[in-house]
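S.K.: build me a model from this:
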Amino acid sequence: MPDTTIAATIHMDGSATLQIDGRTENTTTDRSEDARRDIVTRAAQHAATTGGPVRVTVTEPDGVSRLVVTADGAVTDAEEIAGDEASPTPAATPTNAGPGSVPAASPIAAPAPRPAAAPIAAPRVTPTPTPTGEDAPAARRQERPSFLKDEQAEQPASQGWRGALSRMGVRMRPSARERAERDDLHAVSQHWAGPRTIAVVNGKGGAGKTPTTINLAAVFARNGGAGVLAWDNNQTRGTLGWRTEQGPHESTLLELLPQTGLLLGTGAQSADLARYVHHQTADKYDVLRSKPAVLANEQRITAEDVTRIHAVAAKYYRLIVIDSGNDETDPLWLQMIDQADQLVVATTTRDDHAEAGALLLEALAERDDRSARLAREAVAVVTQADPKATDADIRHVADGFGSIAREVVTIPFDPALVDGVITFAALRADTQRAWLAAAAAIARGL
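M.R.: Okay, here's the model as predicted:
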């Protein structure tokens, strides 16, 4: 491996800074792709001067890449070279080993040679009984190896330097970061046998339930296709309708309720539901609104109403994400829990929001066996709603839920989540990635 090293940093504005032999050089590019080409050119020039290939460590907003550049401008990933130089038969080291893990294979030593004078006995072969009768064809099919292969060829890298090299014709394997993102995309793109219901809960207002509902619905719909409903199951001032796009009507669940019998009938069509839900044209899911302009006593919804609405939703949608109210004693809220397949606790870094979410899980754990399972398998989504919150604040809340939830995902602060209609494309790249991770964690429980 080469000893000379160049350190390069590509900035958010597309410019770059290089450290070469103790001196600093800057680029005036305004695109990361142009900065990458400039870095390769300068590294190749340096390699020609020194008479050998050089290492280049490139730091970008989305990660760090380690490359090797030769005088003719050829670029190789340093990790690929390290892999080639390693032992051809290394022992595999499993990660996250658990009850279902396969033990790592150990290197197999070659057998010691037999002394030349020692006679070698012919191996004794015990013939395998040949199945006869009706079981013979099935047995032969089981013994014959299939000509078909289940392996799916891995697509080359598409992100960062590895992606840049792939586009230059050098087929590169994706990084661990890109593989993890592909795994999450695969998880949220699945379709399950039968509808699934996700309940987003917290007993405190302002804990992030509505943004969580919106972004989870968007991730599942954008990647898994249509058939996703976000439902505002709130007696008092539900705001899901305020934070999402309105369709060509003003219908809410109050208009839907009298029609549940017709919509559950054999003559109903999926397009009939468009009169009552609001389609999100960019993010591909539908919204069933409550009516926050009306007092709660004028739109009182019963547990039986929730059952009827859920029956309609389950008939027409494969995935239902429910934005809940704050009253955990309301029959509306409890009926939602009884319909849920997966629980999501939404919280910010505020102590009262986090405590309310934790107390909710503890209360459900004592309600009944089904609620206890939901609480045990819950996913906690911790949103940095306050831009002044520190990493320590976020980690404090995440660690607190780590012992009572199945998985915990943190979401960085994003001004696009503060006010107004939320659309997924308006979020920052790191925020989009975090919501994808949250949805994947939920999908693993469905």
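
S.K.: please count neighbours and contacts with C-alpha atoms only from this point.
M.R.: Will do.

S.K.: tell me which stretches of the stretch 51-200 of the chain form strands.
M.R.: 54-60, 63-69, 75-77, 196-201 (DSSP state E, counting those that start in this stretch).

S.K.: tell me where the stretch 251-400 of the chain has strands.
M.R.: Under DSSP E, counting those that start in this stretch, the stretch 251-400 of the chain gives strands at 278-279, 286-288, 319-324, 342-348, 379-383.

S.K.: please give the structure of this sequence too, so both can be compared:
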Amino acid sequence: MTPPAQQTSAAQPTAPAPLPAPAQPTAPAQPTSPVGQPIVSSVPTMPPAPTAPPAPTSVPATAPVPTRPAPAAPTAQPVPPVAPGASTPAVPGAGAPSAPVSPPSIPPTPQGAPGPAGTGPAADAVASSRRLQREQGIERRSFLQQDPREEPARHGGRGVLNRLGFSLAPNAQERAVREDEHAVSRHWPGPRTVAVVNGKGGAGKTPATVLLSAVFAQYGGAGVLAWDNNQTRGTLGWRTETGAHDRTLLELLPQTQRLLGAQGQSADLAHFVHHQPQEKYDVLRSKPIRLAHENRLSPDDVDAIHAVAAKFYRLIIIDSGNDESDPMWLRMIELADQIVVATTTRDDHAEAGALLLEALEDRDERSARLARESVVVVSQADPKASSADVAEVVAGYQPLARDVVQIPFDREMVDGHLRLRALAAPTQRAWLSAAAAVARGF
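M.R.: Reported below is the predicted structural model:
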């Protein structure tokens, strides 16, 4: 298209150049403003109604084109936006036509549908910004309360005042108890196996197995099994309650494949385990009345029993024998996720447990990890033992294990059936700490 001719001043008029005919005669001419400049609609898809009659489809070549004199004091005027494809009109007083101005890049509003509230360029920018923040991992602050409010004190003098209408926070001691309760109450994904070990008899392995099982069942719910994996007259069954039968793991072994199959049900285990009604855990007994060679199991037998236990229980605590070279004992260590060394303040018990940890460190990397992450439970079995004797044993184990817990002397632990509720309050608190130490290792 031929650009319009340069305008001259009023003193020297020039002959107007002929205008070419429009490329499309049928298209309506753009409306003009009172000053003779085309009006461009801000919405490309909806042209505004014309304010003047449409221009003729053709202009005679000899028709003069009117010109207007330049203003006395020309000033810079903004160039109006021009629709795509249209020529840029000459600005009065300018020497050359201005460059075309591109329309804004904001997508147009659909024709005939006004935009709803909250839409438009600003809303799109905000939504894009939020989306970018989410992609970068920046989450908005939730309106929901994330941290639960601390429960007021329940024990001690603060608990008494709270029952009278006050609302006092718990002290540090009560907070520690709540943290331990929370640790043993958690349910972790998949079953866990804990082996209670010491190479000396009478070191407290069976009480540790029973009372740890009771704590986990009391605070964490059902699904806890105490298993007597002892070749030589294990006494776990003697220190727990007897169920409605006298079956042991020897009667369970022939049924392991059926229980592991699709038809196996947890209720079927009631034929072989002894449920403890007060503490809500189950006991799988050995048969101590038989001789050791009649009671002996192979590593494959240990695997089969453990597979059944892992299918139906979330926590398996194994009471072990005293022979660290026994295939049953070695296979138990290979299946364990954590070990607990039970000992008393007696020198021979403490030394046997320390030697066991050192042997595991030298065995292989997995056994060394079990030794480093072990929990040691030091029970004061002798009421005449001084606090210095207990402190000496505790200090000796601290470099060898992840945690060491002291259990005070309690007559209910000396003989007979072991019940957590029968223990004195300080002893129950100590076993809760021991169970929490084990739970933090899962």
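
S.K.: follow-up on the earlier one: closest one to Ala303 of structure 1 among the strands of the stretch 51-200 of structure 1?
M.R.: Nearest to Ala303 of structure 1, of all the strands of the stretch 51-200 of structure 1, is strand 196-201, at 15.3 Å by Cα to Cα.

S.K.: so where in structure 2 does the closest one end up aligned?
M.R.: Alignment of strand 196-201 of structure 1 against structure 2: residues 192-197, by TM-score structural alignment.

S.K.: contacts for that stretch?
M.R.: 205, 208-209, 310, 314-322, 332-333, 335-342, 353, 442 (Cα atoms under 8 Å, 6 or more residues apart in numbering).

S.K.: which of those are buried?
M.R.: Buried by 16 or more other Cα atoms under 10 Å: 205, 208-209, 310, 314-322, 332-333, 336-342, 353, out of these.

S.K.: okay, and Ile6 of structure 1 sits in which element?
M.R.: strand 5-10 (DSSP states H and E).

S.K.: and stretch 191-210 of structure 1, how far out from the chain middle?
M.R.: Mean-position distance between stretch 191-210 of structure 1 and its chain equals 16 Å (Cα atoms, centre = their mean, to the nearest Å).

S.K.: likewise stretch 32-43 of structure 1?
M.R.: Here the centre of stretch 32-43 of structure 1 is set off from its chain's centre by 32 Å, with Cα atoms, centre = their mean.

S.K.: next: stretch 40-50 of structure 1.
M.R.: 40 Å.

S.K.: which residue in structure 1 lines up with Gly157 of structure 2?
M.R.: Mapped onto structure 1 by TM-score structural alignment, Gly157 of structure 2 lines up with Trp161.

S.K.: one step back: after superposition, how close is the match of strand 196-201 of structure 1 to structure 1?
M.R.: For stretch 192-197 of structure 2, the mean distance to aligned residues of structure 1 following superposition is 0.4 Å (mean Cα distance after the TM-score superposition for structure 1).

S.K.: return the residue of structure 1 aligned against Asp382 of structure 2.
M.R.: Using TM-score structural alignment, Asp382 of structure 2 lines up with Asp386 in structure 1.

S.K.: gap between its match and Pro415 of structure 1?
M.R.: Asp386 of structure 1 sits 10 Å away from Pro415 of structure 1, going by Cα to Cα, to the nearest Å.

S.K.: okay, the strand holding Ile6 of structure 1 sits on what stretch of structure 2?
M.R.: Residues of structure 2 matching strand 5-10 of structure 1: none, counting by TM-score structural alignment.

S.K.: quick one: list the elements packing against that strand.
M.R.: strand 16-20, helix 32-50, strand 54-60 (3 or more Cα pairs under 8 Å, 6 or more residues apart in numbering; DSSP states H and E).

S.K.: for Ala437 of structure 1, which of those is the nearest?
M.R.: strand 54-60 (20.9 Å).

S.K.: quick one, helices of the stretch 101-250 of structure 2?
M.R.: Using DSSP state H, counting those that start in this stretch, the helices found in the stretch 101-250 of structure 2 span residues 121-135, 156-163, 172-185, 205-220, 249-252.

S.K.: adding distance to Ala292 of structure 2, write the ones you listed out as TSV.
M.R.: Output for those, formatted as TSV (distance: least, Cα to Cα, whole Å):
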stretch	distance to Ala292 of structure 2
helix 121-135	64
helix 156-163	51
helix 172-185	35
helix 205-220	18
helix 249-252	13
